[in-house]
Every structure is written in structure tokens, then in C-alpha cells.
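Chemist: Got a predicted structure here, sequence first:
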Amino acid sequence: MSVLKLATYNINGIRTRLPVLLEWLAEATPDIVCLQELKAVDADFPVAELRAAGYGALWHGQRSWNGVAILARGSVPLESRRGLPGDPDDTQSRYLEAAVHGVLVGCLYLPNGNPQPGPKFDYKLAWFDRLIAHAATLCNAGIPAVLAGDYNVVPTDFDIYNPKSWLKDALLQPEARARYTRLLGQGWTDALRARHPDQPMFTFWDYFRQHWQRDAGLRIDHLLVNPELAPRLLDAGVDRWVRGLEGTSDHAPTWITFTGYAATDDGDDYEMPPAPVITPIAPPKPAKAKSSKRKVR
């Protein structure tokens, strides 16, 4: 067995932040990475650059916003689900699930919900309910599983620098917090809080009012591990230094380490499979307008 590192990181635009992502991957060498807010269509995902860095990938993109991806060092994730069940009409790219290095990984980008009240907040709660329903099938499935991502929920007032400044924000609303508590009640362990019960462990600092410089942060990126994986948990933390880089995301990578099996644990050299070919789909050509002129005979 080996020690594996799994991280979640809201990249906030993968093409714009690609140099930062590659620098962090080279320095931190995580074995599994969950990315959120790609803000790119599938064809624009930097698969070649990530393969050159040693990572296979699955991704579920969307133009201008949303988008999630799972990376695996020295391997390629085996997809098990794309999108949450429960709403066939939901077109937002917010959930991707795969088997990676012997662990079932759910990568999620929970809706922000602002402004609230309103339809965006209603969608946030409905999406959260669908996540809770699906998570119940993973929690006690008898296999190690983790739900990692940007939950857009500050679980308690201890997880924010000053709750008074955010009382009307969707991230702190009691309905969202209650759903996060319901999720934990299934048997999931909040790994970061379990390892650091007495520290705020912020993961997000917005770009306004020098929040990063003042360490005025929030904890909204969470890694929940099920009862099968929890006994193998070794450590958890936040790579805060990434938030201080130039041109970086307003989130910092958040990670756990645990005992598990990597692709090369058998001692053999692992050859990454060929990269998938993504062919952009051309938009349909507009139909030619029919002429209103009559032919003269």
C-alpha cells in the first residue's frame, strides 16, 4: 500500500489559470484531483498539457461557467456517472464521478444560490437534495468513496472570518447549512474539520477588499469520506500558498492523504492509454430564407 493524496480545487477558469494549475501539480504531486468551475467547453479542455504533466483526465465542460473534471496521476479515471440523477432536464455541468486508484470519487460544484431568495437559491436547494439522495447510495456501498468539491456552503460561523458581513449570502443560509448537516448524518466525515477541529482552515478568499491579504476567508471546499475510507485517512490540509500566486483562483487547493493503491503499486511501469479525441460539433447552418418573389413565366 502507498500514501495517496486527493485534492479538490475550484480553478475558476482552467484556460486562464492553467499555468497556476501546472505549477501546483508539479509541486504538490497529488494523485487524484477534482476540479470545478472549468468555464470551458469540452473541446477547450487542456488534455495535452495535463498529459504532459503526467495526468489522465475526465471532464464535463460548459461554456462560460460551471464544468468539473477529475485528474489521475499516471492513470485515467474510469467514469461511473456524469451528472446527478433526479432531474433529466438539468443541463448544468456540476457532477462527475469515477473510480480512481481504488476509490470512488464524486467531484461536485454545488450551485452558489445568489441572489436569495429567488430561483437560483431554489435551484441550489433542489440540487442539494438530489446530491443527498445520491450520496446515500455511496456512503454505505462497501467501497471507499469521497465527495470532493466546492459545496458553496459555510457549515458554521467558525468557518468564516466574519459572519455578520455575509448574513444575506446564500452560502450561510440555514436551509443550505441544514442540508450539509443532513449529508454528514448519513455517515460521511468532513475530513478537513476532523483533522483540524480548532482551526478555521479557510479555502476561499474573494478578490475584494484585500480579503486574501487580511486572511478574511471562508471554508466552502470540502472533502467528505465515507465509513470505508475514514479509517484510512492520514491527514488533511489547504495549500494556501497557491492563493498567493499571480493570476490565481480565489480558492486554494484542499487535500487529504490516505492509505491506498496507486496505479504503479504492483511495481510495473504503467503506460497511460491514448488521449481521447474531442471533435468540436459544428453548429447547424441556418436555413436559407425562401424568396417571396414569384417566377415570371
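Modeler: Perfect, thanks for sending it. Residues are numbered from 1 along each chain as shown.

Chemist: all contacts plus neighbour counts: C-alpha atoms, from now on.
Modeler: Will do.

Chemist: what are the ranges of the helices in this structure?
Modeler: With helices called from DSSP state H, the chain shows them at 18-28, 47-52, 119-139, 174-185, 191-195.

Chemist: Contacts for the third one, please.
Modeler: Under the criterion CA atoms under 8 Å, 6 or more residues apart in numbering, residues 84-86, 110-115, 145, 170, 175-176, 179, 182-183, 186-188, 226-227 lie in contact with helix 119-139.

Chemist: Pasting the second one now:
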Amino acid sequence: MANLRIATYNINGIQSRLPALLDWLEREAPDIVCLQELKAAHNKFPASAIREAGYGVVWKGQPAWNGVAILAKGMEPLQVRDELPGDAHDTQSRYIEAAAHGVLVGCLYLPNGNPQPGPKFQYKLAWFERLLSHAQGLYDSGHPVVLAGDYNVVPTDFDIYNPKSWLKDALLQPESRECYQRLLAQGWTDALRAHFPEEQVFTFWDYFRQHWQRNSGLRIDHLLLSKGLKKKLVNAGVDRWVRDQEHASDHAPTWIELKPV
């Protein structure tokens, strides 16, 4: 059996970047893809184009904002849920979970939290607490699970080109980082950091001050592995070439490769 490649990609608007997505799928052929920030109503999601490219898909859209999807090459992913438990009044589309190719995948788009302090930052922390609760149950299940997505957290100062100009940003706040560390403390493995223990790896470069051209990036897209998957990790990386395309998302696809589960 071939290795399993799982990717996460904040596409920042699927309608305008569908050609780029299809080009990347054809070139890199990941087995499972987690998409975030679709910015499309549920009935406007281009499912037919994605299926024509050879991928089954489940998704939950939201007009203008948010939106998440899971793609699986050559099969239909089996959806488990399309919302994060813990708040029946939360209408933001930020979490979807499905089984595919022998793995349970949680695709998440954690709230940005800016400006902080304020209600958006409090929502970020509350959402994180719900994720912590749900993730504990997934980890304890013993199933092979990958939690992949845009976490909107820079785990350490090593994960950003220069923290000084971002000190007030919600992505670097001690509360945000503490939540991420609590998640890892459950037993999850940060796959990218595990594969590159001493190398600065970025997944996001904003559109300002030539940050892409100067490689002034951040690592905020993470793939966390449940117990047992760490020893199956054989490769990881960032498809930087996608970020270099015209009208690209400010994120690049980030991926891992696992031995057959």
C-alpha cells in the first residue's frame, strides 16, 4: 500500500481560487485535503468540479465568511459531524469531521481573535476550550485521528519571522499559546514540528510589506496526530509554490505523509 498524504489548506475564497485548487490537486495529488475559509454559501460550493477532479467531498459553507471542507481522493469521505460540540448557539462554520482512507480527520478553522482584547478574542478562547474538550474524547478513543487546519496560533517565537511587530496580535497571545500547549499535552503530536525540530517552517505570509518575497512568515497551519500515528510519520512539508502563484491565498498547503494506517 502507498503512503497516505494529508494536507490542510486555507484557501481564502474557493470561488476565486478554484482553478488554483484544481491545479494543486492535479500536481500534488494528496489523498485527504482539509480546506478552510471557503467564503461561500453551502449551495455555492463547487462540489461537481472537485468530484470531476477525482475527489469525494463533504463541506459546510457560510456566505462571505468561514466554511470548511474535507476532500478524499477516489472515495466519498464519511461525515461524522459538521460542527464543534459545546455551543448550540454558535452558527459559524468552523469544524467538520469525516472518516477517509482509514483515518478520522477533523478539519478546523479556529477563530482569529483580533482585535484583542475584546469579544472576538473571548470567542477564540471559548472555541478553543470546546476544541480541547472534543479533542480529548477523540484522542481517548484510540482511533487514528488527525486534527488539521488553520489554528490561528503561532505556537512559539520560533514559528514567526519576527514576533516584535506581532506582540499585540491574538495569534501570539499567551492565552492562545497556552491553549495550544494544553492540546499537545493531551498527547497529540505537532507533525510539522516533529518532522522539522530545528528548522523554521512557515505556512502563512500576509499580503503586506512584501512578506512573501522576504519570507517573513508564520506557522499557523498545523496537523496534529493521535497516539500511534507519530511513528507512521515519514514526511511533511509546505507546498510553497502555490503561495507564489498570482492572486494566491496568503496560506500555502501544508501536508504530512504517513505509512499506511
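Modeler: That came in fine, so what should we check first? Not measured: the values here are computed from a predicted model.

Chemist: So after superposing, what's the score?
Modeler: Overlay of the two chains. TM-score (TM-score structural alignment, normalised by the length of the second structure): 0.99; 261 aligned residues with a CA RMSD of 0.7 Å.

Chemist: picking up where we left off before, right, so of the helices of the first structure, which gets closest to L35 of the first structure?
Modeler: Closest to L35 of the first structure of the helices of the first structure is helix 18-28 (CA to CA; 10.0 Å).

Chemist: And the closest one against the second structure, how far off on average?
Modeler: Here the mean offset of helix 18-28 of the first structure against the second structure after fitting is 0.6 Å, by mean CA distance after the TM-score superposition for the first structure.

Chemist: Quick check: buried residues in that helix?
Modeler: By neighbour count on 16 or more other CA atoms under 10 Å, the buried set for helix 18-28 of the first structure is L18, V20, L21, L22, W24, L25.

Chemist: swap in stretch 53-63 of the first structure?
Modeler: Buried, per 16+ other CA under 10 Å, within stretch 53-63 of the first structure: A53, G54, Y55, G56, A57, L58, W59, H60, G61, Q62.

Chemist: which residues touch that stretch?
Modeler: Stretch 53-63 of the first structure has contacts (CA under 8 Å, 6+ apart) with 22, 25-26, 38-42, 45, 47, 50, 67-77, 79, 82, 92-93, 96, 272, 275.

Chemist: Looking at those residues, which are in strands?
Modeler: Counting by DSSP state E, the part of these found in strands is V68, A69, I70, L71, A72, R73, E79, R82, L96.

Chemist: Just the closest of those to P163 of the first structure, please.
Modeler: For those, the residue nearest P163 of the first structure by CA to CA is V68; the value is 28.5 Å.

Chemist: Tell me who's in contact with M1 of the second structure.
Modeler: Residues near M1 of the second structure by CA under 8 Å, 6+ apart: P260.

Chemist: Kindly provide the distance from R219 of the first structure to L183 of the first structure.
Modeler: Computed as CA to CA, to the nearest Å, the R219 of the first structure to L183 of the first structure distance reads 17 Å.

Chemist: With neighbour numbers in mind, choose between these two.
Modeler: More neighbours surround R219 than the other of R219 of the first structure and L183, with 27 against 21 (other CA atoms under 10 Å).

Chemist: tally of neighbours for the nearest residue to the more buried one once chain neighbours are set aside?
Modeler: Using CA to CA, 6 or more residues apart in numbering and skipping the chain neighbours, the partner closest in space to R219 of the first structure is F202 (4.4 Å). When neighbours are defined as other CA under 10 Å, F202 of the first structure has 24 of them.

Chemist: ok now do F202 of the first structure, which residues does it touch?
Modeler: By CA under 8 Å, 6+ apart, the contact set of F202 of the first structure is D159, I160, G217, L218, R219, I220, V238.

Chemist: Do I have it right that the fifth one meets D206?
Modeler: To tie it back to what came earlier, the one meant is R219 of the first structure. No - counting by CA atoms under 8 Å, R219 of the first structure does not reach D206; the two are 11.7 Å apart.

Chemist: before we move on, back to that, of the helices of the first structure, which is nearest G106 of the first structure?
Modeler: helix 119-139 (9.1 Å).

Chemist: With the second structure overlaid, report how far that closest one is off on average.
Modeler: Averaged out, helix 119-139 of the first structure is 0.3 Å away (mean CA distance after the TM-score superposition for the first structure).

Chemist: If we go by neighbour counts, what in that helix is buried?
Modeler: For helix 119-139 of the first structure, burial by neighbour count (16+ other CA under 10 Å) applies to 120-121, 123-125, 127-129, 131-132, 135, 138-139.
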